[in-house]
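**Q** predicted model and sequence follow; I will ask about them next.
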Amino acid sequence: MLARLVPSSASASLALTRARLHAWWEGKDFDAKKLLAEQAAAQRRIAAEEARQDPRLLALAALWGAGRISPFGAGDEGEWLEDLSLESQDLLGIVGLGSEEGFRSLLERHPGPIIGYEWRKQPRLTVGSLVDDFMVEDTPRFACEAFDPEFSTLPKDGVAGLLVFETLAFTYDSSRFLKTIFQAIAPGGAVLLVDYLKATGTIRPSAFAS
């Protein structure tokens, strides 16, 4: 889960020991929880910055703007949430997070919890860097999990609304994928599939995103 990235146990333990000794030497209180949170935030920032340098994301940023992998903008994302008709406390699921600006826009518009599933490493890392901006009582308001559209499953009846973004076009077993998607919707919920497509051959459609 990207929202809870921490250093390895050995390095984290060594850092805690050094910080504890430093606090004792300076006569200050030692807050291990705060230090671990700061380390996790630093790790997320480093991972996100490295991911942003991926040449594919840089090329897409030149086309659609920094932090985006498609031509969709904040206005589109607002309309998607309206189509899902979610209550403020409802759990929103997103398959295919896109990238940080699109995900930030959804976080700003939906005040409830969000669970994200992303099959591309670079967008997952950049989205994970937003966790510190969207906290509720020191708890992340969203989580990001790795997801393979060909093999992964989703919790049954797990979300009130599900946005599937830039994923269906990359899925070969579309029947299995769609079954997985619809089983994840709670009774009375809704699913919205959004794909920006570009034909690249005679076998199947694809998109320039990844």
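**A** Nice, I can see it.

**Q** okay, CA-based contacts and neighbour counts for the rest of this
**A** Noted.

**Q** which helix in the chain runs the most residues?
**A** If you go by DSSP state H, the chain has its longest helix at helix 32-52.

**Q** packing partners of that helix?
**A** helix 9-26, helix 121-128 (3 or more C-alpha pairs under 8 Å, 6 or more residues apart in numbering; DSSP states H and E).

**Q** and the longest one, what's buried?
**A** Neighbour counts using 16 or more other C-alpha atoms under 10 Å place 12, 15-16, 19-20 of helix 9-26 among the buried residues.

**Q** and it, what does it pack against?
**A** helix 32-52.

**Q** now the helices and strands packed on helix 32-52 in TSV, with distance to residue 177?
**A** Output for these, formatted as TSV (distance: least, C-alpha to C-alpha, whole Å):
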stretch	distance to residue 177
helix 9-26	36
helix 121-128	19
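
**Q** second structure for comparison follows:
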Amino acid sequence: MAARKALFDKKGLALTRAKFRAWWEGEAFNEEAALAEIEAKLAADPPANDGDPEDELFDELPYEMPPRMQALAILWGDDRVRPGDATADKLEPARIGLAPEGVLAVLGPGLAGPMVAVAAAHPGKIEIFEWREETFEALKHGLKKAKLDERVTASRIDLEAHVFTPASFDGLLSIDDFAYCGYPPHLAQQIMKSLKPGACAVVECYVGFKTPELATAFASSFAEPQIRAHGDILQFFVDAGLALEADEDMTDDFLSTARTAFKQLGEKLAAAGGLEVPVARELAWEAEAWRMRLQLLATRRLERRRFVLRKSADAQPENANAPAG
């Protein structure tokens, strides 16, 4: 009798949740089809006799990736918004020189993919600051799914206005933030202020001269591109008081990673089967934008650079509290 009641309650709760999900997504609800799907799942996984089935009504709804995120996952890999791979991501903590107990700040990872790799290489605390509104919920979901949400925290910020706590990080990683920031001097100075004396920051971004093709190359971006000349970016760091330790040209490696992803796209599409129209549309926009971006990178009208920067070990506390420029 108890098992029958549990089955009835579980079926009713699942149907209620399916109705709510359809309402939330603005979709028509087909009760007959939903009930058939629920019964099939219950037959495959019968409910246990213990526990309170009503608790399930308050469980989190299953997270569904937005079409844009699904398209990016097909092209760049799960939980990624740009070309990259876990092997390269795992090198970042060593490049920064982090001690195992050090606190790492990460700006602009987009989704959880890069963070899973970085967290595998760095056992200490990681604080993420993400400016893309569209990716933030997916980022948090990815961290929770990877069981990193207790050690790795995520906050959404405004690149133009956010003020970091002075001297709070043992290292910092910034990915693409300077390519989308409207006022880079502020961001450079905030990075300087946030680092502890002697700490290192690694900044990865695009550099180049303004050209009409940039509008097409970044048409699928999450924000308007703010691509600046190589020398201008360097000057922002100098003005903020950061010492340049390395200026690395990543363009060829970045091109290779992106081209490999496109070569594998056919196989990925075949494995995925039919795509929903919104996902296919987002994938088409991404591919068209990247066709031009790859062309600009290949002709060196656009470059991918990595800057390794350090705050002076004898930096005075009052410098950390200087007003942002």
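**A** Cool, got the structure. The structure presented is a predicted model; accordingly, all values stated were derived computationally and were not measured.

**Q** about what we covered before: which one of the helices and strands packed on helix 32-52 of the first structure lies nearest to residue 57 of the first structure?
**A** Residue 57 of the first structure lies closest to helix 121-128 among those, at 8.0 Å (C-alpha to C-alpha).

**Q** what range in the second structure matches that closest one?
**A** Using TM-score structural alignment, the residues of the second structure aligned to helix 121-128 of the first structure are 133-140.

**Q** and the contacts of that stretch?
**A** 65, 69, 79, 110-112, 130, 149, 154, 156, 222 (C-alpha atoms under 8 Å, 6 or more residues apart in numbering).

**Q** and that stretch, how far out from the chain middle?
**A** 7 Å (C-alpha atoms, centre = their mean, to the nearest Å).

**Q** got the buried residues for it?
**A** 135-140.

**Q** which of the contacts of stretch 133-140 of the second structure fall in helices?
**A** Those of the contacts of stretch 133-140 of the second structure lying in helices (DSSP H): 69, 112.

**Q** just the buried residues of the contacts of stretch 133-140 of the second structure.
**A** So, by 16+ other C-alpha under 10 Å, the buried ones in the contacts of stretch 133-140 of the second structure are 69, 79, 110-112, 130, 154, 156.

**Q** list the contacts of residue 265 of the second structure.
**A** By C-alpha under 8 Å, 6+ apart, the neighbours of residue 265 of the second structure are 74-75.

**Q** what comes up buried for stretch 92-100 of the second structure?
**A** So, applying 16+ other C-alpha under 10 Å, buried residues of stretch 92-100 of the second structure: 92-93, 96, 98.

**Q** which stretches of the stretch 201-325 of the second structure form strands?
**A** 243-249, 302-310 (DSSP state E, counting those that start in this stretch).

**Q** need the winner for burial among those strands.
**A** strand 302-310 (a mean of 22; mean count of other C-alpha atoms under 10 Å).

**Q** what's it in contact with?
**A** With contacts defined as C-alpha under 8 Å, 6+ apart, strand 302-310 of the second structure is touched by 96, 198-209, 242-251, 254, 293, 296-297.

**Q** now a ChimeraX select for only the buried ones of those.
**A** Only the buried entries of these go into this ChimeraX selection, using 16+ other C-alpha under 10 Å:
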select :96,199,200,201,202,203,204,205,206,207,208,242,243,244,251,254,293,296,297
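
**Q** quick one: contacts for the residue lying closest to residue 197 of the first structure once chain neighbours are set aside?
**A** The shortest distance from residue 197 of the first structure to any non-neighbouring residue, by C-alpha to C-alpha, 6 or more residues apart in numbering, is to residue 207 (4.7 Å). For residue 207 of the first structure, the contacting residues are 166, 169-170, 196-199, by C-alpha under 8 Å, 6+ apart.

**Q** repeat that with 10 Å
**A** 70, 166-167, 169-170, 195-200 (C-alpha atoms under 10 Å, 6 or more residues apart in numbering).

**Q** for those residues, give me CSV that also has distance to residue 152 of the first structure.
**A** Converted to CSV, the contacts of residue 207 of the first structure look like this (distance: C-alpha to C-alpha, whole Å):
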residue, distance to residue 152 of the first structure
70, 24
166, 16
167, 13
169, 16
170, 14
195, 20
196, 23
197, 23
198, 25
199, 26
200, 26
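
**Q** from those, which land in helices?
**A** Among the contacts of residue 207 of the first structure, no member falls in helices (DSSP H).

**Q** and which of those is nearest to residue 155 of the first structure?
**A** Of the contacts of residue 207 of the first structure, the one sitting nearest to residue 155 of the first structure (C-alpha to C-alpha) turns out to be residue 167, at 18.0 Å.

**Q** what segments of the stretch 51-200 of the second structure are strands?
**A** Taking DSSP E, counting those that start in this stretch as the criterion, the stretch 51-200 of the second structure carries its strands at 104-107, 126-130, 152-156, 169-175, 195-208.

**Q** could you dump those strands to TSV with distance to residue 58 of the second structure?
**A** As requested, the strands of the stretch 51-200 of the second structure are exported to TSV (distance: least, C-alpha to C-alpha, whole Å):
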stretch	distance to residue 58 of the second structure
strand 104-107	33
strand 126-130	28
strand 152-156	24
strand 169-175	37
strand 195-208	41
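
**Q** which residue is the nearest non-sequential neighbour of the equivalent of residue 167 of the second structure over in the first structure?
**A** If you follow residue 167 of the second structure across to the first structure using TM-score structural alignment, you land on residue 157. Closest residue in space to residue 157 of the first structure, ignoring its immediate chain neighbours: residue 186 at 3.9 Å, by C-alpha to C-alpha, 6+ apart.

**Q** would you check the span in the first structure matched by stretch 252-260 of the second structure?
**A** The alignment of stretch 252-260 of the second structure onto the first structure (TM-score structural alignment) finds no residues at all.

**Q** tell me which residues of that stretch are tucked away?
**A** 254-255, 257-259.

**Q** please apply the same query to stretch 60-76 of the first structure.
**A** Buried residues in stretch 60-76 of the first structure (16+ other C-alpha under 10 Å): 60-61, 66-70.

**Q** any chance of these in a markdown table, with distance to residue 110 of the first structure too?
**A** What follows is these, written out as a markdown table (distance: C-alpha to C-alpha, whole Å):
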| residue | distance to residue 110 of the first structure |
| --- | --- |
| 60 | 26 |
| 61 | 25 |
| 66 | 22 |
| 67 | 19 |
| 68 | 19 |
| 69 | 21 |
| 70 | 21 |
